[in-house]
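Asks: one predicted model, sequence on top.
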Amino acid sequence: MKKYFTIMLLAIFGFAAVSCNDRTNNDVVTTDTYPKMTDITGNFNAGNSYSVSQGLSINSTDVVLVYRQSGVSNGNPIWQQIPRTLFLPEGELDFDFDFTKNDVLIKAGGTIDFSLQTPTFIANYLTNQRFRIVLVPASQGKNSQVDFSNYQSVIKFYNIPDRK
């Protein structure tokens, strides 16, 4: 009886060892990109319908974030996430964007008639406007507490080196 018990015990362990297979194919294929950053400087005018375009390859799993440089503090750019509405004495100025898998289109609009604005207004809000487009993978930020409206939080969370 003792001999049968030992053989039975070895058979059970052998069966368990053979039937337990950790070689299942659970590899997840992701199309997420590594974080990418692109700077664009553009002029908004009637000739380009007050829009600036940047060609990019954007995966369907990317989150597209766009920031406008609104100024400089201690030599460092100040980035504001768009869409954004600026409430100015001349009226409302909106910066907005849309994107496809091939490009990002940044637009200036609002209640202001741009054709009636002073050279100072045009220089401050429509000429040489600098934007930073940041592509981040959606899967990493899904359950995180990253504040996408805060440029510094985004680059810290995704470990993106900042460019001056």
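Replies: Cool, the structure landed.
Asks: rest of the way, CA atoms for contacts and neighbours
Replies: Noted.
Asks: what about S70, distance to F95?
Replies: Going from S70 to F95 by Cα to Cα, to the nearest Å gives 11 Å.
Asks: compare those two (neighbour count), which wins?
Replies: Using other Cα atoms under 10 Å, the more surrounded residue of S70 and F95 is F95, with 20 against 15.
Asks: for the top helix by length along the chain, enumerate the helices and strands it packs against.
Replies: Longest helix in the chain by number of residues, with DSSP state H as the criterion: helix 2-19. Contacting helix 2-19 under the criterion 3 or more Cα pairs under 8 Å, 6 or more residues apart in numbering; DSSP states H and E is no other helix or strand.
Asks: tell me the buried residues in the helix or strand hosting I106?
Replies: Assigned by DSSP states H and E, I106 belongs to strand 103-110. Buried positions in strand 103-110, judged by neighbour count with 16 or more other Cα atoms under 10 Å: V104, I106, K107, A108, G109, G110.
Asks: same thing with stretch 151-159?
Replies: Those would be Y151, V154, I155, Y158, for stretch 151-159 by 16+ other Cα under 10 Å.
Asks: how many residues are close by the residue lying closest to R130 once chain neighbours are set aside?
Replies: Spatial nearest neighbour of R130, excluding adjacent residues (Cα to Cα, 6 or more residues apart in numbering): T41 at 4.3 Å. Using other Cα under 10 Å, the number of residues around T41 comes to 15.
Asks: all strands for the chain, in order.
Replies: 36-42, 51-55, 62-73, 76-82, 84-88, 91-99, 103-110, 129-137 (DSSP state E).
Asks: take the one below as the second:
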Amino acid sequence: MKKIASLLFLFAMVLTSCTGDQGPVGPPGLTGSPGAPGEDGGIIVSSAFEIEVDFNTDNGFSHTEAYGNNFEVHETDVTLVYMSWETIDGKDIWRLLPQSVIFDDGTLVYNYDFTQTDVRFFLDGTKNLTTLDDEWTQKQFFRVVVIPADNLGVDVSNLNAVMEANNITNFEIK
């Protein structure tokens, strides 16, 4: 038994002591960091705004909002929309769209789509939208966050995590 244990130990030592090619040199780091000096990387900052929307038959239960001159939205950027869902102990609770509400006579879906120039909020579902009470259609608050594709390594379902990861400290009110 001791011989088998000794052979296994010797075999493990041989395998762990092997080395291979060093590999190619990686890209230069930030100026001031150890290693070869490189250029400082830019901070990728997201654009964000908050908007209040009223849905009704006149607007087809839809609202389109242009990003405006303050935004530079690239084709690879991603737009996320959060809805103020409720307030608990004075704290606003935000949910990532789409969100569904189930009624006895159908389902209401808050949804959105986006282009490089605007974002559209709309109501959808199987519920007759004209029968909805004002609490479901009036004074609906949304937060829109445009995220550069480079920053998508974050849990987008958590608004606070998205804000922190993208250096967002406040929202422009539209």
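Replies: Yes, it's here. This is a predicted model, so every value here is computed, not measured.
Asks: circling back to that earlier point, mind checking what the residue nearest to R130 of the first structure lines up with in the second structure?
Replies: In the second structure, T41 of the first structure lines up with E52, judged by TM-score structural alignment.
Asks: between the strands of the first structure, which one is nearest to D27 of the first structure?
Replies: strand 129-137 (18.0 Å; Cα to Cα).
Asks: which strands and helices sit next to the closest one?
Replies: Using 3+ Cα pairs under 8 Å, 6+ apart, strand 129-137 of the first structure is in contact with strand 36-42, strand 62-73.
Asks: now render those strands as TSV, adding distance to G141 of the first structure.
Replies: Listed next are these as TSV, based on distance: least, Cα to Cα, whole Å:
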stretch	distance to G141 of the first structure
strand 36-42	15
strand 62-73	9
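Asks: so for I12 of the first structure, which of those strands sits nearest?
Replies: Using Cα to Cα, those put strand 62-73 closest to I12 of the first structure, at 49.2 Å.
Asks: so the closest one matches what in the second structure?
Replies: Under TM-score structural alignment, the match for strand 62-73 of the first structure is residues 77-88.
Asks: buried set for that stretch?
Replies: For stretch 77-88 of the second structure, using 16+ other Cα under 10 Å, the buried residues are D77, V78, T79, L80, V81, Y82, M83.
Asks: off-centre distance for the longest helix of the first structure?
Replies: Helix 2-19 of the first structure sits 56 Å away from the centroid of its parent chain (Cα atoms, centre = their mean, to the nearest Å).
Asks: out of the strands of the first structure, nearest to D22 of the first structure?
Replies: strand 129-137 (28.9 Å).
Asks: quick one on the thing from earlier: can you tell me what part of the second structure the strand holding I106 of the first structure aligns to?
Replies: Against the second structure, strand 103-110 of the first structure falls on residues 118-125 (TM-score structural alignment).
Asks: tell me the average deviation of that stretch from the first structure after fitting.
Replies: Following the fit onto the first structure, the mean deviation recorded for stretch 118-125 of the second structure is 0.7 Å by mean Cα distance after the TM-score superposition for the first structure.
Asks: name the residues that touch that stretch?
Replies: 55, 61-67, 79, 106-114, 129 (Cα atoms under 8 Å, 6 or more residues apart in numbering).
Asks: drop anything exposed from the residues you listed.
Replies: Counted by 16+ other Cα under 10 Å, the contacts of stretch 118-125 of the second structure give 55, 61-63, 67, 79, 108-112, 114, 129 as buried.
Asks: redo those residues as CSV? Include distance to F141 of the second structure.
Replies: Shown next, in CSV, are those (distance: Cα to Cα, whole Å):
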residue, distance to F141 of the second structure
F55, 11
F61, 15
S62, 14
H63, 12
Y67, 16
T79, 16
L108, 16
V109, 15
Y110, 12
N111, 13
Y112, 13
F114, 17
L129, 18
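Asks: just checking, what residue in the first structure corresponds to P98 of the second structure?
Replies: By TM-score structural alignment, P98 of the second structure lines up with P83.
Asks: what's the separation between the nearest residue to that match once chain neighbours are set aside and N128 of the first structure?
Replies: The shortest distance from P83 of the first structure to any non-neighbouring residue, by Cα to Cα, 6+ apart, is to D96 (4.3 Å). Noted for D96 of the first structure: a distance of 16 Å to N128 of the first structure, by Cα to Cα.
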